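Peer 1: My questions concern the predicted model and sequence given below.
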Amino acid sequence: MSFVMPNFALAIPEIWLLAMICLVLVVDLFSPGRESAAAFYLSQVALLGAMWLAIQAQWGLDVVDFNGTYVADSLAAVLKVSIAGFAFLAYAYSRDYLRQRNLLRGEFYLIGLFAVLGGFVMSSAANMLTLYLGLELMSLSLYAMVAFDRDSRIASEAAMKYFVLGALSSGMLLYGMSMIYGGAGSLELSAIAEAAAAAGSGDILLAFGLTFALVGVAFKFGAVPFHMWVPDVYQGAATPTTLFIGTVSKVAAVPLFLRLIGEGLGALHGDWHVMAMIIAVASLVIGSLFALVQDNFKRLLGYSTIAHIGFLFLGFIAGTDEGYSAALFYAISYSLMAAAAFGMIVVLSRRGHEADAIDDLRGLNERSTGMALVMLVVMFSMTGVPGTVGFYAKYAVLKAVIDAGHVWLAVVAVLFAVISAFYYLRVLKAVYFDRLEGNTEAIPASATVRWVCGLNGLAVLALGIFPGWLFAVCRTALGG
């Protein structure tokens, strides 16, 4: 078989990002001072350039190249823009926080860029090997980010838990992929889809491979019963790292499901949608109920994330383009809300004090009306109050699952959405009705970080008022 030169222009987002990683590494090595200003600005330029290149090189295409291992399509473009965009936002929040704690080093930005590169590779994976390589590149980077503060015992403990459980889930995913390869006779997702359609649900090897693969995917999302790491990692890691994991990795997990389960094993929907139902309901129950008793705001957001992943899985359960586009819309919308919520912790934190308890939000309205309004918009949106982007995201996945004939699932989801309103309103009670003891303290964050948080909240509000354009983008990306 003759060698065919691949079209490297299709992979220009990854090539650009890898080249910029090398540049950041060299520049940071020789740049004077300890604040890594050059690494920060170059990293932001790298992310903005990657977003632009993803749109220019891949939007509107549907091309498989690099010997069947890489796909350039609209879905990849949307995912890459979202991943790079949330990484850009996380870096914008992080600089002052890291400087105050003597953690401002170029390695933080480099590790994050490697994680973004892993997400890019997953987004364009047309082969199980490519998918797994991208996943491991992102996972290893995230383990290092969690342990970045080497002097923090709780961060080291969280990183160890994350690493051990992550390695276990990666092993299960790889084991499932090996079974899928044995059943389909190919690593290419298109060939796997054809084999699954021909074999149907009677192929035991494919069915077992699907089960193990779904376990690995559920862990990466943080879905029940593979959620044990989420609250510990969210609480133990530095807040910028938690923000990065809570946004970038959640969007990056979407192609892991869509490419492997949705595209590759879509013909076995009758097998995997039952397991996905169990995961969705368990995530809604555990996430909502455990969040009720949390006093730590980061742990509350961790369990809240688990409940939101339950909603996200409702879109997957539908097994249709409409359901998948609703899940993609939900992932992007939730990540934008989570960025603002974790960003508020960054805004209120100062050297020697991590403002990660709900009590730290007491009297926020007296300290800063603007920041209180941001928290109001975000909590209402997470609750799913009509008129917010959270409401539209929930409506989209509920409609998809109802159209698929699972009305009872929608009823369960609405019930636990009502329960979740309690702990979101509890946060707003602290913001607006609880009073500070003693003199009112000024917001410790710099004006830059406050502006970033304000613009983040404004983006959540704007997306709630005008959700149609993002719906349209997600539908187009999924071929709708």
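Peer 2: Happy to help now that I have it.
Peer 1: From now on I want contacts and neighbour counts done on CA atoms only, so please keep to that.
Peer 2: Will do.
Peer 1: Now do the strands in this structure.
Peer 2: 62-65, 70-73 (DSSP state E).
Peer 1: Now render these as TSV, adding mean neighbour count and distance to residue 361.
Peer 2: Shown next, in TSV, are those (neighbours: other Cα atoms under 10 Å; distance: least, Cα to Cα, whole Å):
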stretch	mean neighbour count	distance to residue 361
strand 62-65	15	48
strand 70-73	23	43
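Peer 1: adding another structure so you can compare the two:
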Amino acid sequence: MSTFTEPAIYWAGLAPALVILGTAVLGVLVEAFVPRRLRLSVQTVLALAAIMGSFVLLAGQWALVAGETPMTGEIANGFDIDPFGVAAQGIILVIGLLAVLTMADRTSAGDGAFAAQAADRPGRAEETESLHADWMGTEALPLTMFSLGGMMLFPQASNLIALFVMLELVSLPLYIMAAMARHRRLLSQEAALKYFVLGAFSSAFLLLGSALLYGATGSVDYSEIAQVSRLTQGVGPGWIVPAGLVLLLVGLLFKIAAAPFHSWSPDVYQGSPTPVTGFMAAGVKAAAFLALVRVLVFIGMTVTEELGAVLSAIAVLTMLVGTVVGIIQRDIKRMLAYSAIAHAGYMLIALISINRLSLSALLLYSLAYGVSTVGAFGIISLVRVSHGGAAGAEATDLDSYRGLGQRAPWLAAAMTVFMLSFAGIPLTAGFVAKYELFLSAALGGGVWLVVAAVVSSAATAFFYMRLIVLMYFRQSEGEGVVVVGSRGPVAAAVTVAVVLTLVVGILPQPLLTLLGSAAMLAP
């Protein structure tokens, strides 16, 4: 008779993510049973309550993992708990909170970011009827919660199976949400198709790499793969583990839009609903980078020299592509897409030589970049094309932002703060994050990479400053643009993002101390 061994699961360690995922399931039931006119309010309250509840549970976990006798180890088969993982979850929750607020907004124009019904064919009678009925695709919020739950568990994954499952949990809802834009539906559906097809390729690379690592070591656990790799060096085919690791990294590098795996990013950013673009740019990048850290700390130690050369080359190429191509963009969403690519290059240099300073710097950079990104895309969602005074789709051409400082002073000021943070100007969170990141890379022996990053950062400041000049020092041309008002959620998200960006930039020490305690991740 076969016996069944009950898995040991520390449910309290999984509780923050389970609250998010449980709310996502509840949100699906809301879509089925709650009247359509009430769904947006119910979904928004559920999502925000779940995120706040998850914050409370995460604070309790932090007290356990960062105390005098820290509790670390496996909380379930394939997931670990440690200060780094808990801090990563906290950062992702902050991004998720801001993203939910931007998605839940109904503007003064009476519309939102999402199609009335995603299944309606663009331009057909059924879409017109849905729009006249004032519907909105509220299923985007439970999809967001599913993806957010996957993002929270992604950095805690400690074996290859859990890594792949969390990658798909993060990605599948986003493939759907990318196709749900209320305006420019065909462009949105094209973006979703590109994201899905190229995402499938990235998953295939990750699976093939996992298969090679399992075949070479007989295990899917990071720590066991590293141990077997060290014991069997020089025995049998020596290329299998490095090849498997490189293929595994390709799957993760796709998610952070590192060159040459970045080609999906500009088109998907441009076509997706603007709040989804912000969530994708901030949340997916943070989750994938922090998951990549755990892979490199455990498995990457076995091929340090070869891997360092590969990551250095990718980092330089990523900075080069993001900087050079970003300068010539005239669409603000595509400009921010190439900005995100450049920032991915900066973050990669912290992974060349991993130490406690580089881990804390990467956590800080994920927070600073993520907060500013969600806030910037929240503002973009309010600047619209005018059709005889009526608001249409987002006005994403850079010239649409001419004179925004006069038409909407608060939005222009907030966007200025975010652009200055992206550029790394002092008194913003972006400056502190870049300083810590570049310092950790220099101390780790990557001085030449830091020089390349500083040159790239100076060049990217051009397209951030160009937007500021357009907003304050150029007059608007005609009446082709209208700024719609937020009914609360987007305004709240932008305000919180501005406050966090300035507070971290002016008083960074408490957060630096906290993240320094979180940078405990040892094989």
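Peer 2: On my side now, so go ahead. Treat the numbers as computed from the prediction; the structure is a model and nothing was measured.
Peer 1: picking that back up, so which of the strands of the first structure comes closest to residue 108 of the first structure?
Peer 2: Closest of these to residue 108 of the first structure is strand 70-73, at 28.3 Å (criterion: Cα to Cα).
Peer 1: what does the closest one correspond to over in the second structure?
Peer 2: Alignment of strand 70-73 of the first structure against the second structure: residues 79-82, by TM-score structural alignment.
Peer 1: Over to stretch 326-345 of the first structure?
Peer 2: Taking TM-score structural alignment, stretch 326-345 of the first structure hits residues 361-380 over in the second structure.
Peer 1: circling back: ok, and what's touching the match of strand 70-73 of the first structure?
Peer 2: With Cα atoms under 8 Å, 6 or more residues apart in numbering as the test, stretch 79-82 of the second structure has contacts from 13, 65, 71-75, 153, 156-159, 162, 520-521.
Peer 1: and with 7 Å instead?
Peer 2: Outside of stretch 79-82 of the second structure, the residues within contact range by Cα atoms under 7 Å, 6 or more residues apart in numbering are 13, 65, 72, 73, 74, 75, 156, 157, 158.
Peer 1: what's the third one in contact with, if anything?
Peer 2: The contact partners of residue 72 of the second structure, taken as Cα under 7 Å, 6+ apart, are 65, 81, 82.
Peer 1: residues near the alignment partner in the first structure of residue 93 of the second structure, how many?
Peer 2: Under the alignment by TM-score structural alignment, residue 93 of the second structure pairs with residue 84 in the first structure. Residues near residue 84 of the first structure, counting by other Cα atoms under 10 Å, number 26.
Peer 1: list the contacts for the residue nearest in space to the middle of the first structure?
Peer 2: Centroid-nearest residue in the first structure, with Cα atoms, centre = their mean: residue 250, separated by 1.7 Å. Shown in contact with residue 250 of the first structure (Cα under 7 Å, 6+ apart): 221, 331.
Peer 1: Just give me the match in the second structure for it.
Peer 2: Residue 250 of the first structure maps onto residue 285 in the second structure, by TM-score structural alignment.
Peer 1: before we move on, the earlier item: what about the match of residue 93 of the second structure, distance to residue 45 of the first structure?
Peer 2: For residue 84 of the first structure, the distance to residue 45 of the first structure equals 11 Å [Cα to Cα, to the nearest Å].
Peer 1: From residue 516 of the second structure, how far off is the corresponding residue of the second structure for residue 468 of the first structure?
Peer 2: Applying TM-score structural alignment, one finds that residue 468 of the first structure aligns to residue 509 in the second structure. For residue 509 of the second structure, the distance to residue 516 of the second structure (Cα to Cα) stands at 10 Å.
Peer 1: More neighbours: which of these two?
Peer 2: residue 516 (20 against 12).
Peer 1: Look up the closest residue to the more buried one, ignoring the ones flanking it.
Peer 2: Of all residues not flanking residue 516 of the second structure in the chain, residue 360 sits nearest, at 5.4 Å (Cα to Cα, 6 or more residues apart in numbering).
Peer 1: wait, what's in contact with that neighbour?
Peer 2: 515, 516, 518, 519.
Peer 1: Narrow those to those in helices?
Peer 2: Judged by DSSP state H, the subset of these located in helices is 515, 516, 518.
Peer 1: how close does the second one sit to residue 13 of the second structure?
Peer 2: Spelled out, that is residue 516 of the second structure. 21 Å.
Peer 1: Next: the first one.
Peer 2: Separation of residue 515 of the second structure from residue 13 of the second structure (Cα to Cα): 19 Å.
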